[in-house]
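Q: Sequence first, then the predicted structure:
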Amino acid sequence: MEHEVFVPFPVGAVRRVLSDPARVARCVPGLQQDASSGAALTGRLRVRIGGSTITYRGALRLTERDGSYELSGEGTEARGTGTVTLALSALPEEMPGGTRLSCLGTVSGAGRLAEFDAKTAESAARRLLDRFGAALAEELREDEAAVPLAEPAAPVAAHAADAADEADDDSEAFEDDALDDEPPAEAAHARRTMIGRSAEEVDHAPPRGRYAPVPAPETTSGTAVLRWAAPAAAIALAGAVVVTRALRRKR
């Protein structure tokens, strides 16, 4: 069986994952790893074929040869006596936008696997390889997410800090000038009070000059005349009485 799988990552990144048996085990769908010893991976592998699921218990071995990666293994049915043997090679090749895995493999078995025709078994194998390629791409995405962001260079950060300090200094200087130009609160209040009083005096002050009103006659002048005329009249009357009496006596 031949099959191709596309992985949207550079061939170098794909090779790094395929060279690590532990990472390859994480990418094999349905594999529950028990333990690993070098390139050997032992555990349980669940394979879905047709409308059924078969679980095998066995071991996988990963080796690199002439730029390709070979995966071989054998297993026994967890609930039965059937067996399976796997031999698969994958060659990573660079292509636009990523890496192509050219896979070539054979699968043989007895037991429940032998109950299915070759076409059904081949379809299950292709689906397994496609899921492996998707898991491999996800593994590489996690590698990218784990890379920390580069910190800004020190001169750039220092320049930004200096610019911020200068901006703060300019802002403080502007505020200080604004405070110096503004009058104190008491002076401003007094100025507003003086302006208000001047306006009131101007509004209520009578006109002057040729438009000035004629003053009303003073009522205190007559009273003042009566105050000094009454005693004078009394004295004149008394003097007249005395003169009259003297004339009568002479007669």
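A: Nice, I can see it.
Q: from here on, contacts and neighbour counts on C-alpha atoms
A: Fine.
Q: OK, contacts around residue 164?
A: Shown in contact with residue 164 (Cα atoms under 8 Å, 6 or more residues apart in numbering): no residues.
Q: which element is it on?
A: helix 154-181 (DSSP states H and E).
Q: what's the next secondary structure element after that helix?
A: helix 185-204.
Q: Against that first model, consider the following:
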Amino acid sequence: MEHEVFVPVPVDRLRAVLDDPARVARAVPGLQHDAGAEPVAGRLKVRIGSHSVTYRGAVRVTGRDDGSYELEGDAAETRGTGSVKLALRLRLREAEGGATLTADGTASADGRITGLPQDAVTAAVTRLLTRFADNLATAAREDASPAPDATPDPAPDAPPA
């Protein structure tokens, strides 16, 4: 599987987000974080066509020497015996006006998801990765926003009496 998406923020800002597990967790669309768990752990409902499957699991993000990021995850269906495992590599590359994020890797699954149409599963994964990239961009842009000025505006001169 490979998916590429343009992200309208510079690579260095995306790296800052990917280097922070708590911010990665906030970028996962629909993740309901488990209190007290590692940062990228919790429940995630995935809509596949007219079906939805909820998983509980964790993802680990590791920066690599070549500048890419490795995502490894595993999860189990909250209802049922199915599970999913994934291994993705995220590569970032400068692009005009931002960056290109390429995700490639493998996933394996059993349980309910295997009975669903492959094209619907692929569309759901693509949608999830695109929304994840969009959320990474939002987090990176928040870093670039100037902090509100804490000093009050000077009072205007009083009109002459």
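A: Structure's in. What do you need? These numbers were taken from a predicted model, which means no experiment stands behind them.
Q: any idea how far the helix holding residue 164 of structure 1 is from the chain center?
A: 25 Å (Cα atoms, centre = their mean, to the nearest Å).
Q: can you pull the buried residues of it?
A: For helix 154-181 of structure 1, a neighbour-count test (16 or more other Cα atoms under 10 Å) marks nothing as buried.
Q: repeat for stretch 67-78 of structure 2
A: In stretch 67-78 of structure 2, counting by 16+ other Cα under 10 Å, buried: 68-78.
Q: can you list those residues in a markdown table and add secondary structure and distance to residue 40 of structure 2?
A: Shown next, in a markdown table, are those (DSSP: H, G, I helix; E, B strand; the rest coil; distance: Cα to Cα, whole Å):
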| residue | secondary structure | distance to residue 40 of structure 2 |
| --- | --- | --- |
| 68 | coil | 18 |
| 69 | strand | 15 |
| 70 | strand | 14 |
| 71 | strand | 11 |
| 72 | strand | 11 |
| 73 | strand | 9 |
| 74 | strand | 11 |
| 75 | strand | 12 |
| 76 | strand | 15 |
| 77 | strand | 17 |
| 78 | coil | 17 |
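Q: possible to save the residues you listed as a markdown table with distance to residue 149 of structure 2?
A: Shown next, in a markdown table, are these (distance: Cα to Cα, whole Å):
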| residue | distance to residue 149 of structure 2 |
| --- | --- |
| 68 | 36 |
| 69 | 35 |
| 70 | 38 |
| 71 | 38 |
| 72 | 40 |
| 73 | 41 |
| 74 | 43 |
| 75 | 43 |
| 76 | 46 |
| 77 | 47 |
| 78 | 46 |
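Q: Name the nearest residue to residue 72 of structure 2, ignoring sequence neighbours.
A: residue 87 (4.6 Å; Cα to Cα, 6 or more residues apart in numbering).
Q: now swap in residue 82 of structure 2 and tell me
A: Here the residue nearest residue 82 of structure 2, using Cα to Cα, 6+ apart, is residue 111, at 3.6 Å.
Q: quick one: contacts for the residue nearest to residue 34 of structure 2 when sequence neighbours are not counted?
A: Nearest non-adjacent residue to residue 34 of structure 2, counting by Cα to Cα, 6+ apart: residue 42, 4.6 Å away. Residue 42 of structure 2 is in contact with 31-34, 56-58, counting by Cα under 8 Å, 6+ apart.
Q: Return the residues in contact with the residue nearest to residue 82 of structure 2.
A: Residue 111 of structure 2 touches 77, 80-83, counting by Cα under 8 Å, 6+ apart.
Q: Ranking by neighbours, what's the top pick from the residues you listed?
A: Of all these, residue 77 has the most neighbours under the rule other Cα atoms under 10 Å, reaching 21 neighbours.
Q: burial measure for the nearest residue to that residue once chain neighbours are set aside, as a count.
A: The shortest distance from residue 77 of structure 2 to any non-neighbouring residue, by Cα to Cα, 6+ apart, is to residue 55 (4.4 Å). Here the count is done by other Cα under 10 Å, and residue 55 of structure 2 has 22 residues near it.
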